[in-house]
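K.L.:
can't give you the sequence, but here's the structure:
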């Protein structure tokens, strides 16, 4: 077996093509292999059935058999995971040794009044997780907690209970979400319930006029605003808090380490609650998020309807459009999701602007169709989303900008164009847009040729499974952790040989 090394034009120029690199590695193994130092003590190595480090590197470069490659990979994977765990637990040790300046009394009247004012009953899981968070907040070290759960399981209300508890203890709260659509919806949903218990909330996003942004920032700095909802606009230098005690980050994997750190630095060791829209596989949670305490919501609120899911190929598109038309005539509303905003010179994919023109002139000519994408002005976009929520728009054509947080209980149908291009977790997250009301809902994943074997498997799994936790594990198997959650984004070292699902 001869190793073939990746090569670039620059390397080849200086004689380091694959053959040149082979000469170098051969020389190293021949003359320098006795200098390998193995950090793993021999008893532990034998106990774990791992080969010495020097042998592992040699087996990866010059294996005698295919089996030897796996023996070498397994040892190197162990070293990668050992380093990752060390970094994670060192981080946790630092956090646990910190003593925060603020403290919490037992939950009082505001928390009770807020919970009693909700228009729905909390599930057992929600009550349990709220209790875990409250207990954590009362500790002397800052809370570092990850809240994850099934799509649509009601994580935000639990985060808002934590926000009310912080406000009750004269602390400010920063609630950061990745998109304006999502954070505007959070603000719209919670501004009045918070005001009812005497808590002032404000919204800060980049699309606000400069004067309005300044005014909101001044009120936050003066302590007049207790709960500040915002996008990454919250991390800008002109925003400061009088007494930031709790940082809540929604969709946390969409923010870089630096962005999260800059918001956190606006307080003195504030408590931290991070949320993800879809469940995280257990293996990933323990390795990448081992420095966080983890709370899980598994159950959905009562009354949620199961969502029927099917996948079809593009030759059935006309039939699917007729089905959408009939569903609207029966009183439902539909989402249609597209991968692109406009026609691309590089990708031969359906795009939302062209589809809007074609469908409104064709099969949907007698229906009210709305269009939403990330490049629209916030005011325009909000007007379309409000019309859709109020039933004044029958079909919403959109990019994945509506992937999280959009809530319309009357939406009964979701069509995903080019479903073969989406990951399992993202497909499941999109599915969470329907089935939020009393009516049964359907998701149709429309795939276009060529459909790879992995894409076919993914679509079959998506159609057959509803459980977000199972889907997260399958997504990890199919795509690997780096692509799923952006390992480099999370500040962890890149895993080159370790496979989290298997190792």
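P.N.:
Yes, it's here. Please read all numbers here as calculations on a predicted model, not as lab measurements.

K.L.:
When you work out contacts or count neighbours from here on, use the C-alpha atoms and nothing else.
P.N.:
OK.

K.L.:
hey, where'd the strands end up in this protein?
P.N.:
144-149, 172-176, 201-204, 227-230, 244-249, 271-275, 293-297, 307-313, 333-337, 369-372, 395-398, 411-417, 441-447 (DSSP state E).

K.L.:
could I get the ones you listed as JSON lines with mean neighbour count?
P.N.:
Supplementary listing: the strands of the chain in JSON lines, determined by neighbours: other CA atoms under 10 Å:
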{"stretch": "strand 144-149", "mean neighbour count": "22"}
{"stretch": "strand 172-176", "mean neighbour count": "27"}
{"stretch": "strand 201-204", "mean neighbour count": "22"}
{"stretch": "strand 227-230", "mean neighbour count": "26"}
{"stretch": "strand 244-249", "mean neighbour count": "27"}
{"stretch": "strand 271-275", "mean neighbour count": "22"}
{"stretch": "strand 293-297", "mean neighbour count": "19"}
{"stretch": "strand 307-313", "mean neighbour count": "17"}
{"stretch": "strand 333-337", "mean neighbour count": "25"}
{"stretch": "strand 369-372", "mean neighbour count": "21"}
{"stretch": "strand 395-398", "mean neighbour count": "24"}
{"stretch": "strand 411-417", "mean neighbour count": "26"}
{"stretch": "strand 441-447", "mean neighbour count": "22"}
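
K.L.:
would you turn these into a markdown table with distance to residue 344?
P.N.:
Shown next, in a markdown table, are these (distance: least, CA to CA, whole Å):
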| stretch | distance to residue 344 |
| --- | --- |
| strand 144-149 | 36 |
| strand 172-176 | 32 |
| strand 201-204 | 33 |
| strand 227-230 | 32 |
| strand 244-249 | 33 |
| strand 271-275 | 34 |
| strand 293-297 | 40 |
| strand 307-313 | 22 |
| strand 333-337 | 17 |
| strand 369-372 | 18 |
| strand 395-398 | 16 |
| strand 411-417 | 16 |
| strand 441-447 | 18 |
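
K.L.:
ok, structure two:
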């Protein structure tokens, strides 16, 4: 019996080599092949010159008026030219490096050519000869060196012919009707072989909604499964917590209080918390996490804070030691650079419950680390974790609550897709007295002005970060590098001010030592790559100077900017950049115009796309083939709501109409409780 889960090797014409080639594109099953949708369509409908726009791709039909001539130039380069009478106009047609077409072009015969129209010179740069009876939209597929797009298209046609009768519609009939969508078999046919432009658009809308709905259904089901599990009911001591909050040197903002209440409510509930805490740089996420961790400790549980770097782990350990001084909080620092003896002793203490606040890198969730009674795991800057990685984290210990923090503001668009299985809390305001960073964009010929400003800041007792993209010389990129810049700035500022160097190729000890010298103000100006991007806190630093700023993403620049102005002094961000295109200019303008991280993140999303913003492989974002989570945001939100509604419907998974959907979920190895 035929099944869409059959291997593509069962498709006529697909041998072992083709199986390997298709696998390189992620195509292993018949369903993979049938849903390998085209990225665009070329319209081969014949047009008149009256409607042709300059530089537009189109198809012209006419009579050949001159013999085709081949001119050769350079190594293996040639040009095939001939004239065509289109209506009453003579058009010169040129094909590059396709001399074999000469035999298909006959004087006095009619033919159709697809190409790019040059209206000024009345010339068509040909791309392909089109069959005279063709009025079709031609699907264009992403391919690679192992397999051509036309071969993929041929296999899709064969597979559809063989399997069209076993293509079940996955979406519930009520949704198909409500949104006027195509049944799945028809949708797949029209995606690959559209009847006309209108039907192609309808098929694409149907495929985009199906893609969003199936993804959201998996995410929502995962969320329901997690909430169905027994978690810890952390009954913290409210009086002790209030006393701790009251002892702080400042009052929490309204947003911080709201988020603390959301987290504390989750701690008490007997289900496993899975919450994402979003907040801009400097909005006060760390103290919120500290309150949650202290609450957990008052209930007799251990808590762990996981951070991406050892520098940040050490900083947190120092800060929390001061914050919890005099309280029954025992802090341990667990990192990869510990000696074997230290590591073994600490693991023993953790297992026996001798420490109740463990701070470290990803070493915290390794199998060798056993906790006495882990109640809460907090992760800092773990926004690059995907769904599966976050799920693994939740399985540590006896279902501990999980609070993930990120200072990279994530637009609503991405929160729905990347974090659909999490509850989201947002700190949307800054603490009182926190001054916005002043940001200036300067061209490279204005670097002298920037250095003069930096000198004045140094003379006033402040410290400076200088960031550059590369460590050493690169022939492919005309950018300054940290080592060269370090030498130049030493000549400029020393001996009056000490210049330091920090980059990713230093050992952990060297990094820690350099960072500590900067914290202690024994280094006044620190030249660095982006190893200082995340979380490092030096209150006396007032200027972030970024060379070749157009080489960084907006979110990265915003993170860097957040490293300064963390004390009582005004902070400044100087961006040195000569962007080569309009997108680069827009990015620099965005940084100057706003310090709101959510605005920056949304702009970054619009300019770069979802995968680039979070890092496609680690983002948790699916590789949507049709839907655009930015452009199709309303559809994405609708799909999320529809998926949640379906899962909340009693016995939805036993209804006959939904069986194909249930089987789809089972095929994708989602073992969940639907009740």
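P.N.:
Thanks, I have the structure now. Everything quoted here is computed from the prediction, not taken from an experiment.

K.L.:
tm score of chain vs chain?
P.N.:
Overlay of the two chains. TM-score (TM-score structural alignment, normalised by the length of structure 1): 0.91; 496 aligned residues with a CA RMSD of 2.5 Å.

K.L.:
Identify whichever of the strands of structure 1 lies nearest to residue 128 of structure 1.
P.N.:
Nearest to residue 128 of structure 1, of all those, is strand 293-297, at 8.8 Å by CA to CA.

K.L.:
and residue 595 of structure 2, what pairs with it in structure 1?
P.N.:
Under the alignment (TM-score structural alignment), residue 595 of structure 2 maps onto residue 466 of structure 1.

K.L.:
Please read the previous query as pertaining to residue 432 of structure 2.
P.N.:
So, by TM-score structural alignment, residue 432 of structure 2 is matched to residue 302.

K.L.:
what number of residues lie near its match?
P.N.:
Counted with other CA atoms under 10 Å, residues neighbouring residue 302 of structure 1 total 11.

K.L.:
which stretches of the stretch 1-150 of structure 1 form helices?
P.N.:
9-13, 18-31, 42-47, 53-61, 66-97, 109-116, 124-137 (DSSP state H, counting those that start in this stretch).

K.L.:
wait, which of these is closest to residue 164 of structure 1?
P.N.:
It's helix 109-116; of the helices of the stretch 1-150 of structure 1, that one is closest to residue 164 of structure 1 (CA to CA) at 6.0 Å.

K.L.:
for that closest one, which positions count as buried?
P.N.:
Residues of helix 109-116 of structure 1 classed as buried by neighbour count (16 or more other CA atoms under 10 Å): 110, 111, 114, 115.

K.L.:
ok, and what's touching it?
P.N.:
With contact meaning CA atoms under 8 Å, 6 or more residues apart in numbering, helix 109-116 of structure 1 is reached by 161, 164, 165, 168, 193, 194, 196, 197.

K.L.:
any idea which of these has the most stuff around it?
P.N.:
Greatest neighbour count in the contacts of helix 109-116 of structure 1, by other CA under 10 Å, goes to residue 164: 29 neighbours.

K.L.:
Look up how far residue 532 of structure 2 lies from the counterpart of that one in structure 2.
P.N.:
Residue 164 of structure 1 maps onto residue 294 in structure 2 when the alignment is built from TM-score structural alignment. Residue 294 of structure 2 is 28 Å from residue 532 of structure 2, where distance means CA to CA, to the nearest Å.

K.L.:
How about residue 233 of structure 2?
P.N.:
Distance from residue 233 of structure 2 to residue 532 of structure 2, by CA to CA: 38 Å.

K.L.:
neighbour count winner among those two?
P.N.:
More neighbours surround residue 532 than the other of residue 233 of structure 2 and residue 532, with 23 against 17 (other CA under 10 Å).

K.L.:
The more buried one: what's it in contact with?
P.N.:
residue 560.

K.L.:
let's see it at 7 Å
P.N.:
Listed by CA atoms under 7 Å, 6 or more residues apart in numbering, residue 532 of structure 2 has no contact partners.

K.L.:
aligned partner of it in structure 1?
P.N.:
Structural alignment (TM-score structural alignment) places residue 532 of structure 2 against residue 402 in structure 1.

K.L.:
again, but for residue 456 of structure 2
P.N.:
So residue 456 of structure 2 corresponds to residue 326, using TM-score structural alignment.

K.L.:
right, and residue 249 of structure 1 touches residue 179 too?
P.N.:
No. With contacts counted by CA atoms under 7 Å, residue 249 of structure 1 stays clear of residue 179, the gap being 11.8 Å.

K.L.:
picking that back up, check the gap between the match of residue 595 of structure 2 and residue 424 of structure 1 for me.
P.N.:
Distance, residue 466 of structure 1 to residue 424 of structure 1, by CA to CA: 11 Å.

K.L.:
higher neighbour count, these two?
P.N.:
More crowded of residue 466 of structure 1 and residue 424, by other CA under 10 Å: residue 424, with 26 against 17.

K.L.:
Now for the more buried one: which residues touch it?
P.N.:
With CA under 7 Å, 6+ apart, residue 424 of structure 1 has these contacts: 458, 462, 471, 475.

K.L.:
Relative to structure 2, which residues correspond to stretch 220-237 of structure 1?
P.N.:
Mapped onto structure 2 using TM-score structural alignment, stretch 220-237 of structure 1 spans residues 350-367.
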